[in-house]
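[1] sequence unavailable; structure follows:
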């Protein structure tokens, strides 16, 4: 089986030198546990890049491979990392059970030091992914065998990088970085494992290779916080702030030391960036900011949820920017950290969204809240993330209008997210039937410009509208002056490849497509009240042909023309 490597560092904001990638060929089997196939990890068996390409139901799958530790990793604690395994994973190393994890979109790691042996070691993973479990967070993964409507092929088992990491007994577990541009400070919260008296944490911050701050913290507690003043730029000067137009990043290095001995060294980065809502407007770095987003499902024809390469991830970000968008709403997918890295590096706003379940139950609530907390924790430090979306279009709370429990859950997700991250806006139910949200976000697939212009011309017209025949607010909740954005619209179908499919409206040729795109974009740009939009969508996906690009990322019309329209310059 031909192997396509995915060898890039999987956690770019928290890097150590001693690590080993376990992607590549693994033995693989279906329900009975017989390893009759080989699979290319981290691609799910349903994908072509896995080497299997079988989209039929298999609710239990098995993986096995051996590895030998490099000499430089010997004598340290060894952590086995999984970027994501959908949906439940049980892991054995050398025949010993080492751990279990539930949650198909977030990372986990296991300390396997105690069970390792000299020479070859064997790891076995069982993944369980009930195909039709509607109370399981699944996003766009369909619960039927054949894709249809807005739902796509499932992703079962390992679908992000598997890797080993060597750490000292005393090491940095995680950090939480909170920029404060108003005081020119970065707040550093840290967690240190197996802290001993006299240990210290040394922090160095640099910009463009030049040291701007350093501090040594004499550790008294395993978890604490320190604010570090940068003292390197005028906060009113955008020269070193992060934004899509100038994605400036600071490098940060952490070293845990014991006397002259360096126990742990971690390298990362952060951006000095502020997203806020003031006087009913969205502000980026204390200035009003119009968000021009594109809906991005994050699917690939040969990898499904797993991008085929790091270059493909970067290219998606570059294409988005080339078309004049300054952001993306990652739809019903907790995206690979490598995507967030390139969004940080190249400058693209990202709305982070939970992959929702479809039915409501106590178990669905437990599963969603646990996985969402892990997602917010994983992605908190990325400057590109500027909003959180725990629920989309009442998915998982289908009786929100009539069921007080489901309303309470929707509000609870808003407040839970704010308790974890008070620095970013939270949209508790994107699209309609809002309870408590920091923005009023509306999904509206009206294709006629005059109707859109009229609807978004006055506040009364907006609040009395029911796009898709859905109320904007759930009972007991009313508009409170929040910024208004239209976060799904367009969806113009245009067939430019061999794919057959559908969209919310249709174009007959390139000229018609451009005219239809101009009609819906210009209607929103001309609104005195709309402060941002999210166009549906970046690419065709399976049976949907409503992308600006085909499924294999070929432009349907000139990208410069799309950019021109997005900038409000018309079709001339």
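    That came in fine, so what should we check first? The structure presented is a predicted model; accordingly, all values stated were derived computationally and were not measured.

[2] make it CA atoms for all contacts and neighbour counts henceforth
    Will do.

[3] gap between the residue nearest to residue 330 when sequence neighbours are not counted and residue 336?
    Leaving aside its sequence neighbours, residue 330 sits nearest to residue 296 (CA to CA, 6 or more residues apart in numbering; 5.0 Å). Here residue 296 is placed at a distance of 13 Å from residue 336 (CA to CA, to the nearest Å).

[4] buried ones in stretch 423-430?
    Applying a neighbour-count criterion of 16 or more other CA atoms under 10 Å, one finds 423, 424, 425, 426, 427, 428, 429, 430 buried in stretch 423-430.

[5] just stretch 494-514 next, same as before
    Neighbour counts over stretch 494-514 (16+ other CA under 10 Å) mark 494, 495, 496, 501, 502, 503, 504, 505, 506, 507, 513, 514 as buried.

[6] which of these fall in strands?
    Among these, the members found in strands (DSSP state E) are 505, 506.

[7] quick one: the buried residues of stretch 494-514 as TSV, columns for distance to residue 254 too.
    Converted to TSV, the buried residues of stretch 494-514 look like this (distance: CA to CA, whole Å):
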residue	distance to residue 254
494	50
495	51
496	50
501	50
502	50
503	49
504	50
505	52
506	53
507	54
513	51
514	50
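
[8] for the buried residues of stretch 494-514, which two are the farthest from each other?
    Using CA to CA, the pair of the buried residues of stretch 494-514 lying farthest apart is 501 and 514, separated by 19.1 Å.

[9] what ranges do the helices span in the stretch 401-550 of the chain?
    In the stretch 401-550 of the chain, the segments counted as helices under DSSP state H, counting those that start in this stretch are 404-420, 449-455, 459-463, 510-525.

[10] kindly reformat these as a markdown table containing distance to residue 106.
    Output for the helices of the stretch 401-550 of the chain, formatted as a markdown table (distance: least, CA to CA, whole Å):
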| stretch | distance to residue 106 |
| --- | --- |
| helix 404-420 | 16 |
| helix 449-455 | 38 |
| helix 459-463 | 37 |
| helix 510-525 | 35 |
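
[11] put this next to the first one:
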């Protein structure tokens, strides 16, 4: 792993600032001659690549929630366009008043084709000369220089004077440069940047210096808009309108630049052109504004109020416009289960994974229309939520999510993977600080309904760390959900922290179906990943298929619909509150998008995808259907005593003699031998088993139980199945010995309820096992010798039972597996969930000879 001296000219530190953004043509700063610059050729172009030039590099107003003096006519000077550029060695100090050798198109990162550089420099200089409009400094106004984001450590000089030092690759920062401006003539801005990417333990998301697989090209240097604006001597730096649906009100909070003493804040709230509420308070103080006849924001009706704000005091007046939606997000008990509610109503959050990468601009969308495209297509496909995956977007991305009506799960950008155990105290503190800055910067975004500090344990130094950082975020923003750890069932530092608002599992291809617990709602945090390559539309390194390939678009559509139908039928009605499909577009090495990486090919049938997606969302509003009552008593609907002494048939004692209703056939030399009480079924652990002639247990959305006495001849690292029922690909359930855990278990293919109270099974000893599936209470439980020994919350029915009931083997990946080396006695099937007293009674009765 490469590590370099990070302390040269540009060190690493901490900082925080504020970001926000809109559509308006700016004034344009003078730039170097366009003829000296040419873009590089991107490996893939998008429909918007050709629209980018030095005269129109992201010309849209970048801060829609703080537009001075108004949304329609913001006063600002865009510094996007051509800057002089040079890579450097990290030791040489910046030179002022001198041209740099190259040119770069800002704000596209250096690695992007649109920048004109298309390579990574760890250390770099940017330089721009410009004229500041004369009216920017009239009447005691101040001139502020704003950066949307610079990766990672930026030192800013104006006319040779250092005016700012900022670290953090994802947050905005702003500096008053008035004191450094010359009285007349051109002004010079120089920005020195250090971008170590994953050579340092800093938040980088999926950026890598050596991209491969699920990690992608880095995005160094200036990668969001840069602009100047004139402001009053005392001005508002940030504005937040926190909604409270219960009281139909907004809590207004601000931070200020300049002297706040004796300044007053006036806020008028508009519904379109009609003023509906107003309030006035001391600047920086609390202000609550109640809105009559409240109009709530939702994906179906993304209504936003306009705020016109004035700050006055000491002869200095600041004026701007903002917006916000009135909506609530919470976890509440609905019909006995914790569910996510939007505006007080249970709402299924059906999401795409959105990583925000572009083949021409890398981290930076080529145009605002491109930025809007992914969000609009997510909406068109029938989703109501986006998971913004370990990246923070420019303010205009959130503006479009707010306007178009998509809820957003916002991830913290992750630390590099593979270093959890070696992170320093400073590394951890920096991650926590940058997470706090993210929340501060984005807390006025209506569409963001939840924060995710950790993904799959990447950069998570302990299980407790998820709880600690989650609690930090919740204290900072109690108005939103906090998902302490997405993918608690997998990957780095695995383990459910047991805290936060959400239980979140990942399962490819899934979907995962975790059950809510007494305090938390549950979601599938990632699933899917169906992979289809489209010739001529793949990244040069697109070679991996980590999840599951399909041969053509027809199979992709069929498998997506089938996969999503599980959410509709087994997840949403039973308490699952959301799911995240991977993903909206291909990204470099991954080809599992609805769209190709260049956004030129839509791989799926939009109408089919939309139809099943809307069905899932609708299912999330319905009450849990009751399970069938089942057959009373403890005789079982099928009962195998294995009293036989010879032959290849085991009778079912339920039904007419001699063989009963559903006898079993012994396969591959399986035989009868000494049991716990009389004879038992004896199996060799290689290929022997016994099976019914048809499916015996309905497993889809119903309760059932399986009971058997079992003795192992050996307990090693291999799995051994006592009883199961074949599904199409996997057993619908496994009553088993888990060699991976050295425990008895009752399992689905994706999850195991482990018998943790009794320790490892002892070979040669008889045990009574009962597996209970209770869909009513969303549990999978294992009893050993009459006592509950382990359980796990899980929705749905796992794989559906479609084949024969089996004693002595399972099925996984379409193949027979996990043959039992031992003996089975007194096996029973029940079409309901047995109670704890009933299980105890079964154990006390013995095999029932």
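    That came through, no problem. Fair warning: this is a prediction, and the values are worked out from it, not measured in the lab.

[12] any chance you could map the helices in the first structure?
    Remark: helices assigned in the first structure by DSSP state H are 310-322, 337-346, 362-379, 404-420, 449-455, 459-463, 510-525, 559-566.

[13] now, of the ones you listed, which is deepest in the fold?
    Comparing the helices of the first structure by mean neighbour count (mean count of other CA atoms under 10 Å), helix 337-346 ranks first with a mean of 22.

[14] surely residue 294 of the second structure and residue 248 touch.
    Yes. Counting by CA atoms under 8 Å, residue 294 of the second structure does reach residue 248; the two are 5.9 Å apart.

[15] mind listing the shared neighbours of those two?
    Taking CA atoms under 8 Å, 6 or more residues apart in numbering as the criterion, residue 294 of the second structure and residue 248 both touch residue 326.

[16] from the buried residues of stretch 423-430 of the first structure, which is closest to residue 534 of the first structure?
    Distances from residue 534 of the first structure to these, taken as CA to CA, are shortest for residue 430 (11.4 Å).

[17] check contacts around the closest one.
    389, 391, 392, 393, 394, 441, 442, 443, 487.

[18] before we move on, what about residue 193 of the first structure?
    Counting by CA under 8 Å, 6+ apart, residue 193 of the first structure has contacts 169, 170, 171, 172, 173, 222.

[19] matching the fifth one against the second structure, which residue comes up?
    Residue mapping for residue 173 of the first structure onto the second structure gives residue 237, with TM-score structural alignment as the criterion.

[20] now residue 435 of the first structure: how far from residue 533 of the first structure?
    For residue 435 of the first structure, the distance to residue 533 of the first structure equals 20 Å [CA to CA].

[21] would you mind measuring the gap between the ends of stretch 243-250 of the second structure?
    Chord length of stretch 243-250 of the second structure, first to last residue, is 5 Å (CA to CA).

[22] revised request: answer the last question for stretch 127-139 of the first structure.
    Counting by CA to CA, you get 18 Å between the two ends of stretch 127-139 of the first structure.

[23] burial of residue 134 of the second structure, as a residue count?
    9 (other CA atoms under 10 Å).

[24] aligned to it, what sits in the first structure?
    Here residue 134 of the second structure is matched to residue 71 in the first structure, going by TM-score structural alignment.

[25] got it, and residue 591 of the second structure?
    By TM-score structural alignment, residue 591 of the second structure lines up with residue 545.

[26] Provide a list of residues in contact with that match.
    Going by CA under 8 Å, 6+ apart, residue 545 of the first structure touches 492, 493, 494, 495, 499, 500, 501, 502, 503, 539.

[27] same thing with residue 263 of the first structure?
    Contacts of residue 263 of the first structure (CA under 8 Å, 6+ apart): 168, 170, 171, 255, 256, 257.

[28] rebuild those residues as TSV, extending it with neighbour count.
    Below are these laid out as TSV (neighbours: other CA atoms under 10 Å):
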residue	neighbour count
168	17
170	18
171	21
255	20
256	26
257	21
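
[29] distance check, residue 444 of the first structure against residue 308 of the first structure.
    Applying CA to CA, the value for residue 444 of the first structure to residue 308 of the first structure is 32 Å.

[30] residue 43 of the first structure now?
    Applying CA to CA to residue 43 of the first structure and residue 308 of the first structure gives a distance of 8 Å.

[31] okay, and the common contacts of these two?
    Common neighbours of residue 43 of the first structure and residue 308 (criterion: CA under 8 Å, 6+ apart): residue 49.

[32] so what's the aligned partner of residue 179 of the second structure in the first structure up against?
    By TM-score structural alignment, residue 179 of the second structure lines up with residue 114 in the first structure. When contacts are counted by CA under 8 Å, 6+ apart, residue 114 of the first structure touches no other residue.

[33] same check, this time on residue 526 of the second structure
    Neighbours of residue 526 of the second structure in contact, by CA under 8 Å, 6+ apart: 353, 487, 505, 506, 507, 508, 511, 512, 579, 580, 581, 582.

[34] alright, calling it a day.
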